[in-house]
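Q: After the sequence you'll find the predicted model.
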Amino acid sequence: MGVAIRIIPCLDVDAGRVVKGVNFEGLRDAGDPVELAKRYNRCGADELTFLDVTASSADRETTFDVVAQTAEQVFIPLTVGGGVRTVEDVDRLLRTGADKASINTAAINRPEVINEIVDRFGSQVLVLSVDAKRSAGTESGFEVTTHGGRQDAGLDAVTWAREAEKRGVGEILLNSIDADGTKDGFDLELIRAVRAAVSIPIIASGGAGKPEDFPPAIEAGANAVLAASIFHFGPEAMIARCKQAVRDAGYEVR
C-alpha cells in the first residue's frame, strides 16, 4: 500500500469515563480516559481517537477539560469527536491539544460545514465519522446513522463518503454499527464498498476481537484500524500483538 498501517485505540467517553458496549448499546465502564491514553501511548499506539459518545445525542459540547488532560499525556496524534458542529468548535479543539477533529451528525445536517472547516484548517485536520449499518433500502446496502446508531439519517453510506471526499474531508472513520463490540471481526463488505468509492484514507472500526482480525480489514482497503474492547479489556501487549499480526500478513506498520 506504500503508507504504513496505523493501529488506533479508541476512547469512547461518556461523563468523563471511557465506556464500551455492543452495537453502541449496553455501555460498561472501561476506565479513566487520561490513564488509558497514557497506557496506549506507552504501548506503541500510532494515534488515539477520543469520541464523546453522548455529546450529540445530549446536544452538548465535547468535554474540553478531559481532552486537554489527555493531550498533555500523549505524544501521538489525537483525534477528537462528538459534538463538533462548527469551525469554532474545531478551532477550540485544536487549541485544546487535538491534532484532528472528527465530525458526524453536524456534517449530515449541513454538509457545507465540511467545506468551511477544510477552507480554514486544511483537509488534514478533518475526519468524517460514518456510523453505517446494513440496510436493504439503500443502493450500496449500507445506511448512515446518527446519535450512536439510534437514528437513521436516510443517506446511503457509500454516496455520503463520496460526497464528503469531494468536499475535502481528509479521511473517513468507518464505523460498522452491526459489528461494533461483537469481536467477530470487521465488516469487510462495508470497507470494500467505501474503498471502491473514495481514494482518501479509511480507518476501519467495529468488530475487532483478536489480532488476526486486523489484516483482513487492511486487505479490504483500510489504511488504519481502530479498536476499543480488544485494547481496554485485553493485556497491555495487545497493540504490539496486533502490529505483529499486520506485519506477518506482509503489511508495513508504524
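A: Looks like it arrived, so ask away.
Q: Every contact and neighbour count from this point should use C-alpha atoms.
A: OK.
Q: Please enumerate the helices of the stretch 151-254 of the chain.
A: 157-167, 188-195, 214-220, 229-232, 238-248 (DSSP state H, counting those that start in this stretch).
Q: Other residues contacting stretch 52-70?
A: 12-14, 16, 33-34, 37-38, 50, 80-84, 93, 96-98, 105, 147-148 (Cα atoms under 8 Å, 6 or more residues apart in numbering).
Q: Which of the residues you listed fall within strands?
A: Asp12, Val13, Asp14, Phe50, Val80, Gly81 (DSSP state E).
Q: How many neighbouring residues does the last one have?
A: Read it as Gly81. Residues lying near Gly81 (other Cα atoms under 10 Å) number 28.
Q: what's near enough to touch it?
A: Gly81 neighbours (Cα under 8 Å, 6+ apart): Thr49, Phe50, Leu51, Asp52, Thr62, Ala101, Ser102, Ile103.
Q: quick one: Asp156 from Val130, how far?
A: 11 Å (Cα to Cα, to the nearest Å).
Q: so what's in contact with the two at the same time?
A: Val144.
Q: Among these two, which residue is more densely surrounded?
A: More neighbours surround Val130 than the other of Asp156 and Val130, with 26 against 20 (other Cα under 10 Å).
Q: Skipping its backbone neighbours, what lies nearest Glu116 in space?
A: Residue nearest to Glu116 in three dimensions, not counting chain neighbours: Val87, with 6.7 Å by Cα to Cα, 6 or more residues apart in numbering.
Q: Isn't the one you found up against Asp119?
A: No. Val87 lies out of contact with Asp119 (Cα atoms under 8 Å); the separation is 9.6 Å.
Q: the more surrounded of these two?
A: Applying other Cα under 10 Å to Val87 and Asp119 shows that Val87 carries more neighbours, namely 18 against 13.
Q: give me every residue that touches Val87.
A: Val113, Glu116, Ile117, Arg120.
Q: Report all helices and strands that the host helix or strand of Ala30 contacts.
A: Using DSSP states H and E, the element containing Ala30 is strand 25-31. Where contact means 3 or more Cα pairs under 8 Å, 6 or more residues apart in numbering; DSSP states H and E, strand 25-31 is packed against strand 17-22.
Q: ok, structure two:
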Amino acid sequence: MLRARVVPCLLVRNGGLVKTRRFGEDKYVGDPINAVRIFNEKEVDELIVADIDATVKGAEPNYTMIESLAAECRMPLCYGGGVTSAEQAKRIMGLGVEKVSISAAAVERPELISEMAEQVGSQSVVVVLDVKKKTLGGHQLRTHNGSRAVKLDPIEFARRAEALGAGEVVINSIDRDGMMDGYDLALAKQVRAAVEVPMTILGGAGSIANMEAAVRALGTVGVAAGSFFVFKGTYRAVLISYLSREQRLALQEQVAA
C-alpha cells in the first residue's frame, strides 16, 4: 500500500550544501555527506539531492560526488542535475542511486523521458517541474534555476511527461521556495488531478501542519522540504532535523481521514 512520503531535499552548489529563497539568496549550510549521515540516523523515507549548478553551466553530473552520496545513503536516493541522456542516467543508477530526475532536459527534449524509461525503468524516472506564478494569473514553467521562462502549460506538460514514461512528477513552487509559509496547494491539486503517477510537492513547507494540509488535500503524495529540515528558529540557525516516528504516523492518518 502506498503511503505519504516525507522527503528532505538537499541542494548542492560547488560541492557544498546550500539553501535558497525563491531560487536566489543562497546560504551555505554545510557538507552534503554530513547531512546524509544525519538523515540516515533519523531513518528518512527518501532523499532528493539536486546539483543546481550543473544544468546552468552545461556540465556533466559529478559522478564522484554522486558515488560518495550513494555509498553513504541508507535510504532511497533521487539525484538530479546535468542529466541530458539515458546513458548518463544508467551510469548514475549504476552508482547506487534509485531515481534520476530531469527538468530542463525534459522540457527541451521530451523524448528523453521515454529513452530514460527504456534504459532504467519508468519507476526510476522523475520529472521536476519548476513553476512560477504569472503576473496576470496562472502558472508558467521555468528552467535553469528559474532564469528561463518556458511557453508550456505545467499541467499539460505533467500529463505529457506521464504519457512518455515518467514514473513520478515533482512540482516545485519557485515563489514559495525557502519561504516556509506553506505549499502551493492550488497548483498541486491541478497536477494531482491531471496525472496518476506518484507526485511529490516541494517549495514552502515550514511546519508539520503544512505537510498535514497537503496530504489532506492531495492524498498519498510525497511532501518534500529543504529549509524545514535544515533551519531552526527565527534566525535560521542550521540544525538538521526530521519528523519523529509518531509525527510520521500522525501525518499518515491525515491521508486516511
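A: Yes, it's here. These numbers were taken from a predicted model, which means no experiment stands behind them.
Q: Redo the ones in strands among the contacts of stretch 52-70 of the first structure as CSV? Include distance to Met238 of the first structure.
A: Formatted as CSV, these follow (distance: Cα to Cα, whole Å):
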residue, distance to Met238 of the first structure
Asp12, 18
Val13, 21
Asp14, 24
Phe50, 19
Val80, 23
Gly81, 24
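Q: Quick check: of those, which lies closest to Gly207 of the first structure?
A: Asp12 (14.7 Å; Cα to Cα).
Q: Please report the distance of that closest one from Ile114 of the first structure.
A: Following Cα to Cα, the distance that separates Asp12 of the first structure from Ile114 of the first structure is 23 Å.
Q: Which residue of these two possesses the greater neighbour count?
A: Neighbours were counted for Asp12 of the first structure and for Ile114 using other Cα under 10 Å; Ile114 has more, 26 against 23.
Q: Doesn't the more buried one belong to a helix?
A: Yes. Ile114 of the first structure sits within a helix when classified using DSSP: H, G, I helix; E, B strand; the rest coil.
Q: Hmm, Gly170 and it touching each other?
A: No. Using Cα under 8 Å, Ile114 of the first structure makes no contact with Gly170, being 10.0 Å away.
Q: overlap in contacts of the two?
A: Leu126.
Q: What about the aligned partner of Val194 of the first structure in the second structure, how many residues nearby?
A: Under the alignment by TM-score structural alignment, Val194 of the first structure pairs with Val191 in the second structure. A count of nearby residues for Val191 of the second structure, using other Cα under 10 Å, gives 23.
Q: Relative to Ala35 of the second structure, how far out is Val191 of the second structure?
A: Counting by Cα to Cα, the gap from Val191 of the second structure to Ala35 of the second structure is 31 Å.
Q: Gly81 of the second structure now?
A: 18 Å.
Q: And Val127 of the second structure, by the same measure?
A: Val127 of the second structure is 24 Å from Ala35 of the second structure, by Cα to Cα.
Q: Find the nearest non-adjacent residue to Val100 of the second structure, please.
A: Using Cα to Cα, 6+ apart, the closest residue to Val100 of the second structure is Tyr79 (5.1 Å).
Q: My read is that the one you found contacts Ala70, right?
A: No. Between Tyr79 of the second structure and Ala70 there is no contact under Cα under 8 Å: 9.4 Å.
Q: more neighbours, the two?
A: Taking other Cα under 10 Å, Tyr79 of the second structure and Ala70 do not tie; Tyr79 has more neighbours (27 against 22).
Q: any idea what Val230 of the second structure aligns with in the first structure?
A: Val230 of the second structure maps onto His232 in the first structure, by TM-score structural alignment.
Q: May I have the residues that are in contact with that match?
A: Ala30, Leu36.
Q: Report the buried residues of stretch 126-137 of the first structure.
A: Neighbour-count burial for stretch 126-137 of the first structure, with 16 or more other Cα atoms under 10 Å as criterion, is recorded at Leu126, Val127, Leu128, Ser129, Val130, Asp131, Ala132, Lys133, Arg134.
Q: What distance do you get for the fourth one to Thr146 of the first structure?
A: Yep, that's Ser129 of the first structure we're talking about. When Ser129 of the first structure is compared with Thr146 of the first structure (using Cα to Cα), they lie 10 Å apart.
Q: again with Lys20 of the first structure
A: According to Cα to Cα, Lys20 of the first structure and Thr146 of the first structure sit 17 Å apart.
Q: Equivalent analysis for Ile172 of the first structure, please.
A: Counting by Cα to Cα, the gap from Ile172 of the first structure to Thr146 of the first structure is 15 Å.
Q: who has more neighbours, the two?
A: Ile172 (25 against 20).
Q: the more surrounded of Gly81 and Ala35 of the second structure?
A: Gly81 (26 against 19).
Q: Could you measure from the residue lying closest to the more buried one once chain neighbours are set aside over to Ala158 of the second structure?
A: Once flanking residues are discounted, Gly81 of the second structure sits nearest to Asp51: 4.7 Å by Cα to Cα, 6+ apart. Asp51 of the second structure sits 22 Å away from Ala158 of the second structure, taking Cα to Cα as the criterion.
Q: Name the residues of the strand or helix carrying Ala117 of the second structure that come out as buried.
A: Counting by DSSP H and E, the element that carries Ala117 of the second structure is helix 111-120. Neighbour-count burial for helix 111-120 of the second structure, with 16+ other Cα under 10 Å as criterion, is recorded at Leu112, Ile113, Ser114, Glu115, Met116, Ala117, Val120.
Q: and after that helix, which helix or strand comes next?
A: strand 125-133.
Q: Which residues does that following strand contact?
A: Strand 125-133 of the second structure is contacted by residues 99-103, 106, 113, 116-117, 139-143, 146, 154, 158, 161, 165-175 when judged by Cα under 8 Å, 6+ apart.
Q: What is the distance between that strand and the centre of its chain?
A: 8 Å (Cα atoms, centre = their mean, to the nearest Å).
Q: Likewise for stretch 112-129 of the first structure?
A: 16 Å.
Q: same deal with stretch 160-177 of the first structure?
A: The answer for stretch 160-177 of the first structure is 11 Å, by Cα atoms, centre = their mean.
Q: So the nearest residue to Gly31 of the first structure once chain neighbours are set aside versus Ala228 of the first structure, what's the distance?
A: Nearest residue to Gly31 of the first structure in three dimensions, chain neighbours excluded: Val18, at 5.3 Å (Cα to Cα, 6+ apart). For Val18 of the first structure, the distance to Ala228 of the first structure (Cα to Cα) stands at 10 Å.
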